[in-house]
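1. Pasting the sequence and the predicted coordinates here, then a few questions.
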Amino acid sequence: MVDEDLLRTLTPTVIGILGRRGASWTAAEDAVQDALVEAVRVWRDAPPRDPKGWLVTVAWRKYLDAVRADTSRRRREVLVDEEPEPGPAEVVDDTLQLYFLCAHPSLTPASAVALTLRAVGGLTTRQIAQAYLVPEATMAQRISRAKRTVSDVRFDQPGNVGTVLRVLYLVFNEGYSGDVDLAAEAIRLTRELAARTDSEEVAGLLALMLLHHARRPARTRPDGGLVPLAEQDRARWDTRLIAEGVDVLQAALARDRLGEFQAQAAIAALHADARTAEETDWVQIVEWYDELVRLTDSPVARLNRAVAVGEADGPRVGLAALADLDPALPRHAAVAAYLHERNGDPVTAARLYAEAARSAPNLPERDHLTRQAARLNAELRSCP
C-alpha cells in the first residue's frame, strides 16, 4: 500500500531540489506532481528503499521530458546534455521557502490556500476541488493562475511568516468536505512549519488549532446540527489534543513575545480548562481579549470580547461594548440577539436571531439561528 502521508511530506523537498537544479518553480511543481502519480502506480507493488531519491530522479526526468518537448525553450537545452545519476537526494530543505512562495502577497487568499495545499501539502487538484466543493476544472484554473502569478518570484526571496500563518488558518477553518480533512491537513502543515522556524506565533497557531480541533467531536449533532460551546458534551473533547495544545502554548508564552495567535490560543485554553460552561473563567478571557484587541485592533476580536464581557459583567455591559461596533460586522446580529435574550428582551432577541440567520455564512449556523428565533417566538406566543 502506498504511504500517501510520506508522499505529501516529501513533495516540497523534491520541488526545492528541482528548483536548485535549474527548474522554474512552476515547472518543478508540475514535474513533481507527475512523479507522484507515477509513485502511486509503481510503489504499490515495489516501494523504493530511498523514496525521496526515487521521487527526485523521476521528477527530474519528467522535467527534462517537458523541456525537450517545448520548442520555445530551446535555449535551456543545455540542461538536458547530462542527466544526474540516480543516488541519495540532497538534504537541503526548501519547505520553508515553499510556504513563503505559496503565501505570496500577490495571491488572493483563495489562491494562496489552493497553492499551499497543492505544493506544500502534496494534494492533487481533484482532492482540493472536492474539499472546496467546486469542479476539478475550476480548481485547476485557480491553481494555474496562482502558479503563473508567482512564476517569476525568486526561490530564495525572504517571506513573511505572518502571511503564511494566515493562509494556514484559512485552510484550518475551511471545514471537512471531500476525502481530505483540511483541519487535520492544516495541523500537519503547521507542525512542519513549527519544526522549521523559531517562532512563538507559529507555536501559538499550532496550539490554537489543536485546542479547537479537540472540540470537534462535540461540535455537531448526529443530524449535522450545530452545538454551541456552552451546550457541548465536554466528555467528548479530545483531552490528548488539549494537553498537547496547552503544552505548546505555555512554551511559547514563556518566551514573553506575545502575538495574536498566542492570545487566541490562551482564550481557547481557558475554555478547554473549564469542566463545565458555568466554570469558565470569563474575567480572564476578557483580559486576553483586551490583549488581542491591543495587538490587532480587530473588529472581530472586539465582537467576541463583547460576548465575554457580557458573560463576565452581565449582558447589559456586553451590549454597551457591542454598541461601539459596526452593525454590518459579520455575526453582529447573532451576538446582539444572544445578549438581548440574556438581558430579558426576547422580542428583540427573536428578531435579531432571524436577521442573523438570513446572513449566516453556512447552513448549520443558519439552521441554528433559525431554531433560536423559532424557540423564542414559540415562547412568546405561549405567554398569556
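-> Looks like it arrived, so ask away. Numbering: from 1, shown residues only.
2. From now on I want contacts and neighbour counts done on CA atoms only, so please keep to that.
-> Will do.
3. buried sites along the helix or strand where Gly310 lies?
-> Using DSSP states H and E, Gly310 sits in helix 299-313. The neighbour-count check on helix 299-313 (16 or more other C-alpha atoms under 10 Å) flags 300-312 as buried.
4. do stretch 165-176 as well
-> Neighbour-count burial for stretch 165-176, counted by 16+ other C-alpha under 10 Å, picks out 165-172.
5. how far does the helix holding Gly310 sit from the chain's center?
-> Centre-to-centre, helix 299-313 and its host chain are 24 Å apart (C-alpha atoms, centre = their mean, to the nearest Å).
6. about what we covered before: just send the buried residues of stretch 165-176 back as JSON lines, with distance to Arg236 and secondary structure too.
-> Formatted as JSON lines, the buried residues of stretch 165-176 follow (distance: C-alpha to C-alpha, whole Å; DSSP: H, G, I helix; E, B strand; the rest coil):
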{"residue": "Leu165", "distance to Arg236": "28", "secondary structure": "helix"}
{"residue": "Arg166", "distance to Arg236": "28", "secondary structure": "helix"}
{"residue": "Val167", "distance to Arg236": "29", "secondary structure": "helix"}
{"residue": "Leu168", "distance to Arg236": "26", "secondary structure": "helix"}
{"residue": "Tyr169", "distance to Arg236": "24", "secondary structure": "helix"}
{"residue": "Leu170", "distance to Arg236": "25", "secondary structure": "helix"}
{"residue": "Val171", "distance to Arg236": "24", "secondary structure": "helix"}
{"residue": "Phe172", "distance to Arg236": "20", "secondary structure": "helix"}
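7. ok, structure two:
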Amino acid sequence: MTDLEALCKDLGPRVLGVLVRRGADFASAEDAVQEALLEAHLSWDAQPPDAPFAWLVTTAWRKHLDAVRSGAARRRREVADHLEPAPGPVTGADETLLLLFLACHPALSTSSAVALTLRAVGGLTTRQIARAHLVPEATMAQRISRAKRTIAREGLVEPGSLDSVLRVLYLIYNEGHTGEVDLAEEAIRLTRQLAAASSEPEVSGLLALMLLHHARRSARWGPSGELVPLDEQDRSRWDTALVAEGVQILQDALARDRLGEFQAQAAIAALHADARSTAETDWTQVLEWYDELLRLHPSPVVALNRAVALGEVDGPLAGLRAVAEVPESVPRHAAVRAHLHERAGDLGEAQRLYAVASRAAASAAERDHLTRLAARLHARLRQP
C-alpha cells in the first residue's frame, strides 16, 4: 500500500463520519466520499495538500450537495440551507465514533454490523471483506447494501450501545487472518481509535485482551499450520512488547474501579502471559477471575472454562463435577471432559471423548489437533 493509499484509507472513514454528522444519509455520504477519494488520487499525485482531511471534507461535502441539488432542483435553496455545515474547524474524531456506533445500530444483525463496520469505519473494500469472510463478493455487497438501507431508514435516533460496539469489534478480532485482510490487526486498530477517544474502562479492557491474545499469535501454529495449544506453545516466541502494553492498559483500566467482562477476560489472559509455563500459572487467581467473570457475564461457555481452571486448582475430578453442570451442547464440552479424564488417568474415556470432540470441531485445525490427541492415547493404550 502506497503512502497516498494509506492516507486515504485512514481519512476516508473520518470524512464519512463528518458527512453523516452533518445530515447526509449513509449511502449518499459514502458515494460522495468515494468520489472525493477518487479526485484525490487523480489530483494529489504524490504530494497531498497541507490539510488533506479538510480538503477531503470540503470536496466530499460539495459533491454531496451537488447530488442533492441535482436530484431535487425545485428544492435547491431549502435543501442547501438545511445542509450547510456550522462554522468552525473539523476534526473528525467525534464523527469517527459516531460512525462506529452507527455501524453497530441495534436494527442490524451481527453479521451486517461487522460488515458495515469494516466497510465504513475500517475503510476496507467490499471485495476484501468478502474474501476475509470467505463469501462471494456479490453476497457481501448485498449484505452491506441492506445494512446501509436500514441505517438510512432508522436514522441517528438510536445508534448502537457501547456494549454492542465492543462485541462487534471482538467478533472482528476473532475472525483472525483470512483472505488478504488481517481482521485481527484491523480490529486492534479500530479499538485503539475508540480507546483514544473514550474513558470507559471496558474499552481499555477489550484492547488489553486483544493485545494479550495477539502477543501469542506466532506461537499458536506449528510449521505445517497445525494448531498448538497454550500448554505446548514456545513462550519465547510470544511478543513481550505487546504483553507489556496489554498489562499496562489493563492495570490502568482496573484502577478506575468499574470492572466489566472484558477486563476480567484480560486479567485471565494476563495471568497466562505472566507464567513461564502452564505449571507455573497462578491457577488460583485464574479461578478467582473466572468466578468474577461468571458473576459479570453468566454463560455456559464461561462455566466450562472455569471448570478447566477448577481442575487445575482442586484436581481433575473436581473439574469433571463442574463440567457435568454445563450443557453438553456447549462447544468444546467433550474436549474439556477428555482433557480432565486424561489428567485423572482414565485414558480410555479420554481417547473416546477426544474422538467425539474432533467430529464436532469448529475448524479443520481444531479437528486435526483433537484427532492427533485421540490417536496418541490410542497408541498408548495399545502398548503392552
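-> Great, that's in hand. Not measured: the values here are computed from a predicted model.
8. TM-score for these two?
-> The TM-score (TM-score structural alignment, normalised by the length of structure 1) is 0.92; 380 aligned residues with a C-alpha RMSD of 2.3 Å.
9. Among the buried residues of helix 299-313 of structure 1, which one sits closest to Thr124 of structure 1?
-> Val300 (33.5 Å; C-alpha to C-alpha).
10. Ser144 of structure 1 versus that closest one, what's the distance?
-> Going from Val300 of structure 1 to Ser144 of structure 1 by C-alpha to C-alpha, to the nearest Å gives 33 Å.
11. Same check on Ser111 of structure 1?
-> 9 Å.
12. Settle it for me: which of the two has more neighbours?
-> Neighbour comparison, Ser111 of structure 1 and Ser144: the larger count goes to Ser111, with 23 against 14 (by other C-alpha atoms under 10 Å).
13. Now do the contacts for the residue lying closest to the more buried one once chain neighbours are set aside.
-> Nearest non-adjacent residue to Ser111 of structure 1, counting by C-alpha to C-alpha, 6 or more residues apart in numbering: Ala146, 5.8 Å away. Shown in contact with Ala146 of structure 1 (C-alpha atoms under 8 Å, 6 or more residues apart in numbering): 107, 111-112, 115.
14. Turn those into CSV, including secondary structure.
-> As requested, these are exported to CSV (DSSP: H, G, I helix; E, B strand; the rest coil):
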residue, secondary structure
Leu107, coil
Ser111, helix
Ala112, helix
Leu115, helix
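15. Closest to Leu229 of structure 1 out of these?
-> Comparing the contacts of Ala146 of structure 1 against Leu229 of structure 1 with C-alpha to C-alpha places Ala112 closest, at 30.6 Å.
16. is it true that that closest one touches Tyr99?
-> No. With contact defined as C-alpha atoms under 8 Å, Ala112 of structure 1 does not reach Tyr99; the gap is 9.7 Å.
17. more crowded one of the two?
-> Ala112 (30 against 27).
18. re earlier: can you name the residues of structure 2 that the helix holding Gly310 of structure 1 overlays?
-> Mapped onto structure 2 using TM-score structural alignment, helix 299-313 of structure 1 spans residues 300-314.
19. how big is the offset of that stretch relative to structure 1?
-> Comparison of stretch 300-314 of structure 2 with structure 1 after fitting gives an average deviation of 0.9 Å (mean C-alpha distance after the TM-score superposition for structure 1).
20. Surely Leu117 of structure 1 touches Leu123?
-> Yes. Between Leu117 of structure 1 and Leu123 there is a contact under C-alpha under 8 Å: 5.8 Å.
21. okay, and the common contacts of these two?
-> Here Leu117 of structure 1 and Leu123 have no joint contacts, going by C-alpha under 8 Å, 6+ apart.
22. can you pull the contacts of the nearest residue to Pro136 of structure 2 once chain neighbours are set aside?
-> Using C-alpha to C-alpha, 6+ apart and skipping the chain neighbours, the partner closest in space to Pro136 of structure 2 is Ala130 (6.0 Å). Listed by C-alpha under 8 Å, 6+ apart, the contact set of Ala130 of structure 2 reads 136-137, 139-140.
23. Could you look up the next helix or strand downstream of the helix holding Gly310 of structure 1?
-> Downstream of helix 299-313 of structure 1 (by DSSP H and E), the next one is helix 315-322.
24. Sort out which residues of that following helix are buried, please.
-> 315-319, 321-322.
25. What are the contacting residues of it?
-> With C-alpha under 8 Å, 6+ apart, helix 315-322 of structure 1 has contacts from 303, 306-311, 336, 339-340, 342-343.
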